[in-house]
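>>> This is a predicted model, with the sequence first.
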Amino acid sequence: MRALVLTPVSDSSDSRAYKSSLDYTKRSLGIFIDLQKKEKEAHAWLQAGKIYYILRQSELVDLYIQEAQNVALYTGDPNLGLELFEAAGDIFFNGAWEREEGMSFYRDRALPLAVTTGNRKVELQLQLCNKLVSLLATLEEPQEDLEVAHMVLALSITLGDRLNERVAYHRLAALHHRLGHGKLGEHFYLKAV
């Protein structure tokens, strides 16, 4: 599945459409609050945050995402928390600006929660680490990228995911090459083959 890239609104008809969508989302949010449907409420807060991101209203993005997280934490459901932390990170990861904001959702919130929920979430850990490595590469954070790339390799081996393992070896080779570690880069390129 291709990731949807969120671009800022430039045209007034797009802006009206997003504002209309925001009005609908807020009405739904009110209904979910009244009915005490916490999971749907959390998703509505997050959806409104995503629309505010597209409209480039940073303060409101943060406010709505924080409220979505608060509701998720209130439920005590770690799976809902995991889902919302990843989705919040995806808003920035798939966006056109402030992409580095996604890192805190993946690294500081979703990944630790995925690790504490046990082995049944190894696939999710791998998915989160892959997003984190990709984001770190665009932000040119090679040292941290190297650390997470090693995690991706370990998780790929644990899962027996040969394709992801080869991608991880190739990524490690490129990172070591960029850091000037020629021998290590060559070693990982050979492992990728």
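All right, it came through fine.

>>> only C-alpha atoms for contact and neighbour calcs from this point on.
Will do.

>>> elements contacting the strand or helix carrying Arg166?
Secondary structure assignment for Arg166, by DSSP states H and E: helix 162-178. Packing contacts for helix 162-178, counted by 3 or more Cα pairs under 8 Å, 6 or more residues apart in numbering; DSSP states H and E, involve helix 142-159, helix 182-192.

>>> List the buried residues of that helix.
164-177 (16 or more other Cα atoms under 10 Å).

>>> tell me the helices in the chain, going along the chain?
With DSSP state H as the criterion, the chain has helices at 12-35, 38-54, 58-75, 78-93, 101-103, 111-116, 122-138, 142-159, 162-178, 182-192.

>>> In contact with the residue nearest to Gly182 when sequence neighbours are not counted, which residues?
Excluding its sequence neighbours, the residue lying closest to Gly182 (Cα to Cα, 6 or more residues apart in numbering) is His176, at 6.8 Å. Contacts of His176 were listed using Cα atoms under 8 Å, 6 or more residues apart in numbering, and they are 146, 182, 184-185.

>>> Can you lay out the helices and strands packed on helix 162-178 as a markdown table showing mean neighbour count and distance to Lys19?
Listed next are those as a markdown table, based on neighbours: other Cα atoms under 10 Å; distance: least, Cα to Cα, whole Å:
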| stretch | mean neighbour count | distance to Lys19 |
| --- | --- | --- |
| helix 142-159 | 19 | 37 |
| helix 182-192 | 16 | 48 |
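
>>> Let me have these in TSV, extended by distance to Lys26.
What follows is the helices and strands packed on helix 162-178, written out as TSV (distance: least, Cα to Cα, whole Å):
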stretch	distance to Lys26
helix 142-159	37
helix 182-192	49
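
>>> nearest to Glu86, of those helices?
Nearest to Glu86, of all the helices and strands packed on helix 162-178, is helix 142-159, at 16.4 Å by Cα to Cα.

>>> let's bring in a second one:
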Amino acid sequence: MSLFRGLKFLTTVNDLKMLPNEGIEVAFAGRSNAGKSSSINTLANHTRLAFVSKTPGRTQHINYFDFGEERRLVDLPGYGYADVPARVRAHWEKLLSQYLVGRENLIGLVLIMDSRRPLTELDRRMLDWFRPTGKPVHCLLTKSDKLTTQERIKTLRAVEAEFADDPQVTVQLFSSLKKQGVENVETVVGAWFDAIRFEQNQQDETTDGI
């Protein structure tokens, strides 16, 4: 079974104090209406696993999904939707920044960006929060089916050039409609989990040898 196919909903929280203590996790974040929920559903081959709202900004909580073996996918609240109260936007921003910077269980970030409008100011702010942690970032340029072949190539090259000097960040095109790019996401995220497990095993062996 592929990495995402066994994904199951675990819990939802609206306060960092309620986050699960156990496990390692990969977070999915993105601007509202960038296709984050659709991407998760496509990866999991499940039409309603992550809620897709016709009103961007509806998802206001942190949703946890379980891969098994204490591996988690964390669906973070969409950001950047203007038609919500300032108090709610402030809550989201505080929640996201504190989670991204301080969450020890977090091993990597999948940043969802609409391929027609990548690297908005808010996307860059997310990266500014997260990149100092030194953990990997994988950018999904979604809705690539809405671009021509030449536009896809141009967009991918432009975003890759943005991070040419930063091996921490990788980039790919993705289409939920065409189910294109699924295997690459599985390879990248799976490698993150494998690397952490390898480090943990090495530490356990070192401890046992003392």
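Thanks, I have the structure now. Just so it is clear, the model here is predicted, and its values are computed rather than measured.

>>> What would you report as the TM-score here?
Taking TM-score structural alignment, normalised by the length of the first structure as the basis, the two superposed chains have a TM-score of 0.34; 118 aligned residues with a Cα RMSD of 5.6 Å.

>>> and the angle for the helix holding Arg166 of the first structure with helix 142-159?
160 degrees (axes from the mean of the first three to the mean of the last three Cα atoms, to 10 degrees).

>>> Would you tell me which helix is longest in the second structure?
Under DSSP H, the second structure gives helix 182-208 as its longest helix.

>>> Run through the neighbouring helices and strands of that helix.
Counting by 3+ Cα pairs under 8 Å, 6+ apart, helix 182-208 of the second structure packs on strand 106-114.

>>> Of all the residues in the next helix or strand after the strand it packs on, which ones are buried?
Later in the chain than strand 106-114 of the second structure, the nearest helix or strand by DSSP H and E is helix 121-130. Using 16+ other Cα under 10 Å as the test for burial, helix 121-130 of the second structure gives 123, 126-127, 130.

>>> relative orientation of helix 121-130 of the second structure and strand 106-114 in degrees?
Using the same axes, to 10 degrees: helix 121-130 of the second structure against strand 106-114 is 170 degrees.

>>> What is helix 121-130 of the second structure packed up against?
helix 86-102.

>>> ok, and for the helix it packs on, which residues are buried?
Neighbour count says helix 86-102 of the second structure has 89, 92-93, 95-97, 99-100 buried, by 16+ other Cα under 10 Å.

>>> Between strand 106-114 and it, find me the angle.
130 degrees.

>>> Can you list the helices and strands that helix 86-102 of the second structure packs against?
By 3+ Cα pairs under 8 Å, 6+ apart, helix 86-102 of the second structure packs against helix 121-130.

>>> Following the helix it packs on in sequence, what is the next regular element?
Following helix 121-130 of the second structure in sequence, per DSSP H and E, is strand 137-142.

>>> Which of the helices or strands spans Gln172 of the second structure?
Per DSSP H and E: Gln172 of the second structure is located in strand 169-173.

>>> what angle do that strand and strand 106-114 make?
Going by the same axes, to 10 degrees, strand 169-173 of the second structure makes 40 degrees with strand 106-114.

>>> same for strand 169-173 of the second structure, what does it pack against?
Using 3+ Cα pairs under 8 Å, 6+ apart, strand 169-173 of the second structure sits against strand 137-142, helix 149-162.

>>> let's see it at 10 Å
In terms of contacts (3 or more Cα pairs under 10 Å, 6 or more residues apart in numbering; DSSP states H and E), strand 169-173 of the second structure is packed against strand 106-114, strand 137-142, helix 149-162, helix 182-208.

>>> ranking these by burial, who's on top?
strand 137-142 (a mean of 25; mean count of other Cα atoms under 10 Å).

>>> how big is the angle separating it from strand 106-114?
Relative orientation of strand 137-142 of the second structure versus strand 106-114 (the same axes, to 10 degrees): 30 degrees.

>>> give me every residue that touches Ile157 of the first structure.
Ile157 of the first structure makes contacts with 151, 164-166, 168, as judged by Cα atoms under 10 Å, 6 or more residues apart in numbering.

>>> let's go with 6 Å and repeat that
Contact partners of Ile157 of the first structure, counting by Cα atoms under 6 Å, 6 or more residues apart in numbering, are absent.

>>> now Ala86 of the second structure
Ala86 of the second structure neighbours (Cα under 6 Å, 6+ apart): none.

>>> now it: how far from Asp128 of the second structure?
22 Å (Cα to Cα, to the nearest Å).

>>> One more: Thr142 of the second structure?
Counting by Cα to Cα - Thr142 of the second structure and Asp128 of the second structure are separated by 21 Å.

>>> got it, and Glu199 of the second structure?
Taking Cα to Cα, one finds Glu199 of the second structure at 26 Å from Asp128 of the second structure.

>>> Ala44 of the second structure now?
29 Å.

>>> got it, and Arg87 of the second structure?
22 Å.

>>> With Lys36 of the second structure instead?
20 Å.

>>> got the buried residues for stretch 79-99 of the first structure?
Buried residues in stretch 79-99 of the first structure (16+ other Cα under 10 Å): 80-82, 84-95, 99.

>>> Once you drop chain neighbours, what's closest to the residue nearest in space to the middle of the first structure?
By Cα atoms, centre = their mean, the first structure has its centre lying nearest to Gly89, at 3.3 Å. Leaving aside its sequence neighbours, Gly89 of the first structure sits nearest to Gly102 (Cα to Cα, 6+ apart; 4.0 Å).

>>> Hmm, Phe92 and the one you found touching each other?
Yes: Gly102 of the first structure is within contact range of Phe92, at 4.9 Å (criterion: Cα atoms under 6 Å).
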